[in-house]
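Enquirer: Fold the following.
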Amino acid sequence: MHKTLPTAAAAILLMASPAAAEFELSLYLGAQSANDSDASGYLPNGGAAFDRNVSWKGKPFDNPFYYGGRAMWWTSGNLGFGIEGTHTKAYASAADQAAIGVSRLEFTDGHNIITANVMKRFPGALEGSNFTPYAGAGIGVAIPHVDILAVGATNRTHDYEMTGLALRGIAGMKYALSDNWALFGEYQITWSDNDVTINGDPGGANGKLRTKLVTHAVNVGVSYSF
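Expert: Here you go, the predicted structure:
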């Protein structure tokens, strides 16, 4: 009898938890920019050191486009836990490339930010409407597709690298179309600390680039809850 009660209680909890939970999948596009940042390091193959404030462009509507998605598990208390991935982008200006000594310097496939999120939504905050405000934050990693070619080098750096810590902030508003479907608009900011390896030519030493990137985005998207 004593063994049966805990087993039954555990079974009830397992059955009740999915009923109390809500899963939400969201996809979005948006307009994204990137702040200027200090970029320092040294070029591959024994090249020169550099330290320069770089002007970055997001170009969200150039292929490949800026986009993102997240999966959230909402509790009955309207606290959400989940994961989010955003395909941000950053292109260094032509003047900055020339000053550093590279003919390519971009994170355009893209500067990918992956975070574990905690979010809070506020149903009923706008009484009598289908609008629900929400906010949240996340912590994770930056995994950019690094595209760098030093002037005079033959080996182009063109691969994904895990470059450091990433943080995310979110504030938005959702409009319910039905019990399952909704549209949303939001502001997002991401910060990432990037330590990038620049590949050297065969037999040559690798280079380094270090920079902290901040991006801003206004997103519009659609979500499905079940």
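Enquirer: rest of the way, CA atoms for contacts and neighbours
Expert: Will do.
Enquirer: The chain: strands as residue ranges?
Expert: 22-34, 37-42, 49-54, 56-57, 67-74, 79-92, 102-121, 131-150, 157-160, 164-176, 181-198, 207-225 (DSSP state E).
Enquirer: Indicate which one of those is closest to residue 16.
Expert: The closest of the strands of the chain to residue 16 is strand 22-34. By C-alpha to C-alpha, the value is 12.1 Å.
Enquirer: The closest one relative to strand 67-74, how many degrees between them?
Expert: Angle, strand 22-34 to strand 67-74, by axes from the mean of the first three to the mean of the last three C-alpha atoms, to 10 degrees: 150 degrees.
Enquirer: the inter-axis angle of strand 22-34 versus strand 181-198?
Expert: Following the same axes, to 10 degrees, one obtains 50 degrees for the angle between strand 22-34 and strand 181-198.
Enquirer: Let me know how buried the closest residue in space to residue 193 that isn't next to it in sequence is, in neighbour terms.
Expert: In this structure, residue 193 finds its nearest non-sequential neighbour in residue 212, 4.6 Å apart by C-alpha to C-alpha, 6 or more residues apart in numbering. By other C-alpha atoms under 10 Å, the residues close to residue 212 number 17.
Enquirer: same thing with residue 95?
Expert: Using other C-alpha under 10 Å, residue 95 has 11 neighbouring residues.
Enquirer: contacting residues for the spatially closest residue to residue 116 that is not a sequence neighbour?
Expert: Of all residues not flanking residue 116 in the chain, residue 83 sits nearest, at 4.5 Å (C-alpha to C-alpha, 6+ apart). Residue 83 makes contact with 70-72, 114-117, according to C-alpha atoms under 8 Å, 6 or more residues apart in numbering.
Enquirer: where's residue 83 relative to residue 141, distance?
Expert: From residue 83 across to residue 141, the span is 12 Å (C-alpha to C-alpha, to the nearest Å).
Enquirer: cool, residue 50 as well?
Expert: 25 Å.
Enquirer: neighbour-wise, which of these two wins?
Expert: Neighbour comparison, residue 50 and residue 141: the larger count goes to residue 141, with 21 against 15 (by other C-alpha under 10 Å).
Enquirer: Let me see the contact set for that one.
Expert: Contact analysis of residue 141 by C-alpha under 8 Å, 6+ apart lists 113-115, 162-167, 192.
Enquirer: Not counting its neighbours along the chain, what's nearest residue 182?
Expert: Using C-alpha to C-alpha, 6+ apart, the nearest residue to residue 182 is residue 176, at 4.3 Å.
Enquirer: And this one, please, so the two structures can be compared:
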Amino acid sequence: NAYAEQWDAAGLRERLREVIAIDYPVDEWAKEEGIADEEILERVTKAADDLYAGKREKYGPEIMGQVEKAVLLRTLDNLWRDHIITVDQLRQVIHLRGYGQRDPLNEYKTEGFTLFENMISKLRENTTAQVMRVEVQTRPADDMLPDEDELPMMEAHHIDALTGEDELAEGPLLTVTPGKTAGKMDPKKPDTWGKVSRNDPCPCGSGKKYKHCHGAYV
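Expert: Below is the predicted model of the structure:
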């Protein structure tokens, strides 16, 4: 309820820049004839609401909701750890209040509650400051996938437990171009058989295993 000339308008303007990233001429507003502190508060609140609404419109409510949740949880985690350390330090020295004829238990409860309120205040301020400054960078889904020619070549191996040979590493491979199909297999033309496992029946139709037939010559 102080007079306008007693307001710390410059300090308020600096705090607005720190907390909600708004630089408004509060010191100029304070010089207006008949201005009241309620009107200053109303203008600042509207400016903050407009800034936040612009971010929600730019990034969408869903993305902003995720950002707010992530910022809130990270900030709370940091502040809560500091709060636990401070309360533990208070617990270790609170008994000294007894020398001043004060009840250590009541003192511990009072100061502990004050520390908790301060933590909540910092949580609101720090979360607001980060959310107001956040800039979300999105990438198209296509940019997250590697190009087809950048994918590594796939190889298959199977070691025969008896012979120690790699059954899938032998024999010719059919090269199949994407979008095309391999040619029809001809039992009389081994170059059309593609990859044949050593334990599979020989494509020539002999009834023998490939490793005991044409595979024996590869």
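Enquirer: Now the TM-score, please.
Expert: Here the TM-score for the pair of chains, by TM-score structural alignment, normalised by the length of structure 2, is 0.21; 72 aligned residues with a C-alpha RMSD of 4.8 Å.
Enquirer: just to revisit the earlier point, dump the contacts of residue 83 of structure 1 to TSV, plus neighbour count and distance to residue 216 of structure 1.
Expert: As requested, the contacts of residue 83 of structure 1 are exported to TSV (neighbours: other C-alpha atoms under 10 Å; distance: C-alpha to C-alpha, whole Å):
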residue	neighbour count	distance to residue 216 of structure 1
70	19	17
71	21	21
72	21	22
114	23	15
115	23	16
116	19	18
117	22	17
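Enquirer: Nearest to residue 34 of structure 1 among these?
Expert: Within the contacts of residue 83 of structure 1, the smallest distance to residue 34 of structure 1 is 17.1 Å, found for residue 114 (C-alpha to C-alpha).
Enquirer: residues in contact with that closest one?
Expert: Counted by C-alpha under 8 Å, 6+ apart, residue 114 of structure 1 has contacts 83-86, 139-143, 166.
Enquirer: mind checking which helix or strand residue 79 of structure 2 is in?
Expert: helix 61-93 (DSSP states H and E).
Enquirer: Next, the buried residues of that helix.
Expert: Neighbour counts over helix 61-93 of structure 2 (16 or more other C-alpha atoms under 10 Å) mark 64, 67-68, 71-72, 75-76, 79-80, 83, 87 as buried.
Enquirer: Which of those residues sits closest to residue 132 of structure 2?
Expert: Of all the buried residues of helix 61-93 of structure 2, the one with the least separation from residue 132 of structure 2 (C-alpha to C-alpha) is residue 68, at 9.9 Å.
Enquirer: Surely residue 84 of structure 1 is in contact with residue 73?
Expert: No. If you go by C-alpha atoms under 8 Å, residue 84 of structure 1 and residue 73 don't touch, sitting 11.9 Å apart.
Enquirer: So if I had to pick from the two, which one is more boxed in?
Expert: Neighbours per residue (other C-alpha under 10 Å) separate residue 84 of structure 1 from residue 73, with residue 84 holding more: 21 against 18.
Enquirer: can you tell me how far the spatially most central residue of structure 1 sits from residue 49 of structure 1?
Expert: Among the residues of structure 1, residue 113 comes closest to the average C-alpha position under C-alpha atoms, centre = their mean, at 2.7 Å. Distance, residue 113 of structure 1 to residue 49 of structure 1, using C-alpha to C-alpha: 28 Å.
Enquirer: same thing with residue 16 of structure 1?
Expert: Residue 16 of structure 1 sits 60 Å away from residue 49 of structure 1, going by C-alpha to C-alpha.
Enquirer: Between these two, which is the more surrounded one?
Expert: Each of residue 16 of structure 1 and residue 49 has its neighbours counted (other C-alpha under 10 Å); residue 49 has more, 15 against 11.
Enquirer: residues in contact with the closest residue to that one other than its chain neighbours?
Expert: Using C-alpha to C-alpha, 6+ apart and skipping residues adjacent in sequence, the residue nearest residue 49 of structure 1 is residue 42, 3.9 Å away. When contacts are counted by C-alpha under 8 Å, 6+ apart, residue 42 of structure 1 is found next to 48-50, 207-209.
Enquirer: For those residues, give me a markdown table that also has distance to residue 184 of structure 1.
Expert: Below are the contacts of residue 42 of structure 1 laid out as a markdown table (distance: C-alpha to C-alpha, whole Å):
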| residue | distance to residue 184 of structure 1 |
| --- | --- |
| 48 | 47 |
| 49 | 45 |
| 50 | 42 |
| 207 | 42 |
| 208 | 40 |
| 209 | 37 |
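Enquirer: What is the nearest of these to residue 57 of structure 1?
Expert: residue 209 (17.6 Å).
Enquirer: number of nearby residues for that closest one?
Expert: Residue 209 of structure 1 sits with 18 neighbouring residues when counted by other C-alpha under 10 Å.
Enquirer: how far away is it from residue 7 of structure 1?
Expert: The value you get for residue 209 of structure 1 to residue 7 of structure 1, if C-alpha to C-alpha is used, is 56 Å.
Enquirer: and the gap between the nearest residue to residue 183 of structure 1 once chain neighbours are set aside and residue 131 of structure 1?
Expert: Among residues not flanking residue 183 of structure 1 along the chain, residue 222 sits closest, at 4.6 Å (C-alpha to C-alpha, 6+ apart). Distance, residue 222 of structure 1 to residue 131 of structure 1, using C-alpha to C-alpha: 14 Å.
Enquirer: what's the farthest-apart pair in the contacts of residue 114 of structure 1?
Expert: Farthest-apart pair in those is 83 and 143; separation 14.7 Å (C-alpha to C-alpha).
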